[in-house]
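Novice: Have a look; sequence and predicted model below, questions after that.
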Amino acid sequence: MVIGGGGREHAIIKKIKENPKAETIYALPGNGGMEDDCICTGVGAEDLPAIVEFAKTHAIDFAVVAPDDPLVMGCVDLLEAEGIPCFGPNKEAAIIEGSKAFSKELMKAYGIPTAAYETFTEMEEALDYVQECKIPVVIKADGLAKGKGVTIAQTREEAVKAVNSMMEDKIFGDSGSCVVIEEYLEGPEVSVLAFTDGNTLVPMVSSMDHKRAYDGDQGPNTGGMGTVAPNPYYTEAVAEQCAEEIFLPTMIAMNKEGRTFKGCLYFGLMITADGPKVIEYNCRFGDPETQVVLPLLTSDLLDIMLHVSEGTLAEAEVTFSDQAACCVVLASKGYPGSYEKGCPLEIPEDLAHVFIAGARKGEQGQLLSNGGRCIGVTECADTLAEAIDKAYTSVKRIGFENGFYRNDIGQRALKALEA
């Protein structure tokens, strides 16, 4: 069973489905657009007692816990206590994403390069700090906030507003009771997902996310409007430096803290003038990064996940295509603000890598929009330029009257290749 119901989970399920050992795949909850690839159950991804009960009554052999919330809540711990092997970190290890204060302290203690920072649990102290610190400054809610708990404040007024909204107005609930305020780093961003069982760490293909809603990196932050892979800023030299200074030291640090991490560890990196630095860790596959990385995986995903679970990742074959991939996300007009639901989605059957996120089945069985980000369309090709062209050709074939997408996914990467 795969916990979750978005485009990331659909990409994982499609890849697992390639293994003949995966006879039946359940999604908890899944969505209306995944039903050709798995059995959607409607069981909520954060309803841990129901997840455990479902696993027991359906004799589940293996579980993939994909989203951050159930991981941080301890879903893996509960399933493993019932004898069900899992892909994903336990609660002790998932804190690397669950608490930004913890992850910053970890990096500081083990010399892993990151932005300078201060942590605050008292609002008045945080407000005093932003009156004196260098601007721009980055303000982060300590806990999970659906990917929206970060503000890059360009002015002191914005910084004050961010602190107030997190700590006083509680816009992220208890996640904002503690805030991390850190220096603003400059440089290209790179996302790297890595398989690790605590003994071995294998980075996947790098990728570049596009967070802003509109062309030219304008508009509000979103969960991600598209991705490309590989990321041209992630050169072989940068990859070697990251492995030596960030990836392996992080795995070792977690072991030393008694929090051995088994699963997918996500590194959000900034390639600064002083070298690569960690912006954030995630304790799971990123979304939409997964939608470009997994189509390039040429070895068997379920086999790798089983090896991670068993602590034998060193024995697994992990190989990726030399091709490039581009994913374009179709979102509901108005996203990430308010938007309509229930608009028809028409997807040609011959498109290979279509990952459904916010969708449900209507009374007549038609596919309808049911979220902010509805569809991710990925295409692979020998060059990034070709992959981008193919992705946009495919996107234009999808019927979604009330949808929109960015027209410039991958353009920044193309310019980097030309430089």
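Specialist: In hand now; what should we look at?
Novice: can we go C-alpha only for contacts and neighbour counts from here?
Specialist: OK.
Novice: ranges for the helices of the stretch 251-400 of the chain?
Specialist: Assigned by DSSP state H, counting those that start in this stretch, the helices in the stretch 251-400 of the chain fall at 290-293, 301-310, 384-395.
Novice: Which elements pack onto the last one?
Specialist: For helix 384-395, the contact count by 3 or more CA pairs under 8 Å, 6 or more residues apart in numbering; DSSP states H and E identifies strand 324-332, strand 373-381 as packing neighbours.
Novice: Compute the inter-axis angle for it and strand 373-381.
Specialist: Calculated by axes from the mean of the first three to the mean of the last three CA atoms, to 10 degrees, helix 384-395 forms an angle of 140 degrees with strand 373-381.
Novice: Give the next helix or strand downstream of helix 384-395.
Specialist: With elements assigned by DSSP states H and E, the helix or strand that comes after helix 384-395 is strand 403-404.
Novice: Need the winner for burial among the helices of the stretch 251-400 of the chain.
Specialist: Most buried of the helices of the stretch 251-400 of the chain, by mean neighbour count (mean count of other CA atoms under 10 Å): helix 290-293, with a mean of 29.
Novice: Just give the nearest non-adjacent residue to the residue nearest the centre of the chain, would you?
Specialist: Nearest to the mean C-alpha position of the chain, counting by CA atoms, centre = their mean, stands residue 286 at 1.6 Å. Once flanking residues are discounted, residue 286 sits nearest to residue 266: 6.8 Å by CA to CA, 6 or more residues apart in numbering.
Novice: Residue 178 too?
Specialist: Using CA to CA, 6+ apart and skipping the chain neighbours, the partner closest in space to residue 178 is residue 121 (4.5 Å).
Novice: and here's the other structure:
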Amino acid sequence: MRVLVVGSGAREHAIVLALAQDPEVTAIACAPGNAGTAAVSEQLGVAANDPVAVAALARRWSADLVVIGAEGPLVVGVADAVRAEGITCFGPSSSAARIEGSKTFAKDVMAAAGVRTAASETVDNPARLDAALGRFEPPYVVKDDGLAAGKGVVVTTDYDVARAHACTLLDGGHPVLLESYLDGPEVSLFCLVDGETVVPLLPAQDFKRVGDGESGPNTGGMGAYAPLPWADPDLAETLVRDVVAPVAAELVRRDVPFSGLLYAGLALTSSGPAVIEFNCRFGDPETQVVLPLLRSPLAAALCATATGKLADLPSLQWSDGAAVTVVVAAEGYPGTPRLGDVITGSEAEGVLHAGTRRRDDGAVVTAGGRVVSVVGTGADLDEARTEAYRRLDAVHIAGSHHRTDIALRAVNGEIAAPTPS
């Protein structure tokens, strides 16, 4: 099987590495890829958000399976264009990808499916903003209604900060979603979805804030770990039953069936699980910890999903132990990152590339905000965390920063899922 992975981040690097372990995969290409994926796959230039260009590339390369990594290409219809060429594609249609592309659409789907989520209100007119904000209590949650790479969200107890963020979004032509705050530990659950068939992967937890102790602004994600030692062993099955399966069924009812990876971001509140957001693809950085623990062949799972045969897929098998990833970010991130800094240690074991490129002189340099994800695995979460930070010590980038507390509270037993009232 020839597999083309579309994207350029650490998520795609993790997918390529998992595919490389699959004996059924005979060739792998990554487009446009990065300096890390170049070591394990053929690199092909393409504008990932151009449906016509990606479909043409898949045809020229004779791809048997195309895997779309990021949300942007899915929302603009890259998967539709690939399938129109008669090529199997893992990723939802542009209509189904609205579950991430429009938070208002997602809220409407959840309401129809009877799935718990935060109370919300969409504002598309600055004149309505103050009255709408007045209907919420702190902490205020202000989101860009569209795609924002995880950085369009502000959670704050300061009314003026919340209002300023909303005004910035509205001034840029972006509708604003105001939400009530959901307390409780957060969980990321990836599910393979084929219409109404849902197969969960391991639950994970990611870290959105840039600084230790959940300080600073939101980012695309600064680290993650899996599995969750503090969670109920039946958590994934419960979330499929109560959250993911009803949403998948509602999308089928609306004649926009989902095919691909449906990612539910949830808060485990005292009133039960509640959805923070849905994404239409593998999440980054959670992919970097979930896939290293998967023992089943990845290509078979993706193909079964993409060809409508997920119900026939054998049960997924997982390794014992745990995985932790820590993101190393460029100076300036999550604002404007500094580019072009030389990276040393980027070829070490466990280092997955994201914002990197190789210069003509062979040096690997920064080319984005989140530069690399450093992954450690171990017999338990403590061992995996220790290994991740040990490996991180070998990576050096001038001015870079990373969190030092990824998975620490879980290792120390400081997280507990609340008992629903």
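Specialist: Yep, it's here. These numbers were taken from a predicted model, which means no experiment stands behind them.
Novice: Now the TM-score, please.
Specialist: For this chain pair, the superposition-based TM-score is 0.94 by TM-score structural alignment, normalised by the length of structure 1; 412 aligned residues with a CA RMSD of 1.7 Å.
Novice: thinking again about what came up before, dump the helices and strands packed on helix 384-395 of structure 1 to JSON lines, plus mean neighbour count and distance to residue 407 of structure 1.
Specialist: Listed next are those as JSON lines, based on neighbours: other CA atoms under 10 Å; distance: least, CA to CA, whole Å:
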{"stretch": "strand 324-332", "mean neighbour count": "29", "distance to residue 407 of structure 1": "9"}
{"stretch": "strand 373-381", "mean neighbour count": "26", "distance to residue 407 of structure 1": "13"}
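Novice: okay if I get those strands as a markdown table plus distance to residue 346 of structure 1?
Specialist: Formatted as a markdown table, those follow (distance: least, CA to CA, whole Å):
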| stretch | distance to residue 346 of structure 1 |
| --- | --- |
| strand 324-332 | 12 |
| strand 373-381 | 11 |
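Novice: For the residue nearest to residue 178 of structure 1, what is the corresponding residue in structure 2?
Specialist: The equivalent of residue 121 of structure 1 in structure 2 is residue 124 (alignment by TM-score structural alignment).
Novice: Tell me how far stretch 220-232 of structure 2 lies from the chain's centre.
Specialist: How far stretch 220-232 of structure 2 lies from its chain's middle: 13 Å, per CA atoms, centre = their mean, to the nearest Å.
Novice: got the buried residues for that stretch?
Specialist: 220, 221, 222, 223, 224, 225, 226, 227, 228, 231 (16 or more other CA atoms under 10 Å).
Novice: Quote the end-to-end distance of that stretch.
Specialist: Using CA to CA, to the nearest Å, the end-to-end distance of stretch 220-232 of structure 2 comes out at 27 Å.
Novice: Farthest pair within the buried residues of stretch 220-232 of structure 2?
Specialist: The two members of these with the most space between them (CA to CA) are 220 and 231, at 24.0 Å.
Novice: And the buried residues of stretch 220-232 of structure 2, which is closest to residue 336 of structure 2?
Specialist: residue 220 (13.4 Å).
Novice: Now for the closest residue to residue 123 of structure 1 other than its chain neighbours, how many residues are close by?
Specialist: In space, and not counting its chain neighbours, residue 123 of structure 1 is closest to residue 167: 6.2 Å by CA to CA, 6+ apart. By other CA atoms under 10 Å, the residues close to residue 167 of structure 1 number 24.
Novice: quick one: what's aligned to residue 167 of structure 1 in structure 2?
Specialist: Aligned partner of residue 167 of structure 1 by TM-score structural alignment: residue 170.
Novice: got a list of contacts for the helix or strand hosting its match?
Specialist: For residue 170 of structure 2, the host element (DSSP H and E) is helix 159-171. The contact list for helix 159-171 of structure 2 (CA atoms under 8 Å, 6 or more residues apart in numbering) reads 124-126, 129-130, 133, 138, 140-144, 154-156, 175-176.
Novice: mind running it again at 6 Å?
Specialist: The list of residues contacting helix 159-171 of structure 2 from outside it, by CA atoms under 6 Å, 6 or more residues apart in numbering, is empty.
Novice: Equivalent analysis for stretch 113-132 of structure 2, please.
Specialist: 175, 176, 177, 178, 179, 180, 243, 246, 247, 250, 274, 275.
Novice: Could you provide those residues in a markdown table, with additional columns for distance to residue 301 of structure 2 and secondary structure?
Specialist: Output for the contacts of stretch 113-132 of structure 2, formatted as a markdown table (distance: CA to CA, whole Å; DSSP: H, G, I helix; E, B strand; the rest coil):
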| residue | distance to residue 301 of structure 2 | secondary structure |
| --- | --- | --- |
| 175 | 37 | coil |
| 176 | 36 | strand |
| 177 | 35 | strand |
| 178 | 37 | strand |
| 179 | 35 | strand |
| 180 | 37 | coil |
| 243 | 22 | helix |
| 246 | 22 | helix |
| 247 | 21 | helix |
| 250 | 23 | helix |
| 274 | 28 | strand |
| 275 | 25 | strand |
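Novice: Who wins on neighbours among these?
Specialist: residue 176 (28 neighbours).
Novice: which residue in structure 1 lines up with that residue?
Specialist: Using TM-score structural alignment, residue 176 of structure 2 lines up with residue 179 in structure 1.
Novice: surely its match meets residue 141?
Specialist: Yes - with contacts counted by CA atoms under 6 Å, residue 179 of structure 1 reaches residue 141, the gap being 4.8 Å.
Novice: and residue 18 of structure 1, how many residues sit next to it?
Specialist: 12.
Novice: Quick check: nearest residue in space to it, chain neighbours excluded?
Specialist: residue 300 (7.6 Å).
Novice: Just give me the match in structure 2 for the one you found.
Specialist: In structure 2, residue 300 of structure 1 lands on residue 297 (TM-score structural alignment).
Novice: And residue 73 of structure 2, how close does it get to residue 51 of structure 2?
Specialist: Residue 73 of structure 2 is 7 Å from residue 51 of structure 2, by CA to CA.
Novice: who's more crowded, the two?
Specialist: residue 73 (22 against 19).
Novice: quick one on the thing from earlier: map the residue nearest to the centre of structure 1 across to structure 2 for me.
Specialist: Checking TM-score structural alignment: residue 286 of structure 1 goes with residue 283.
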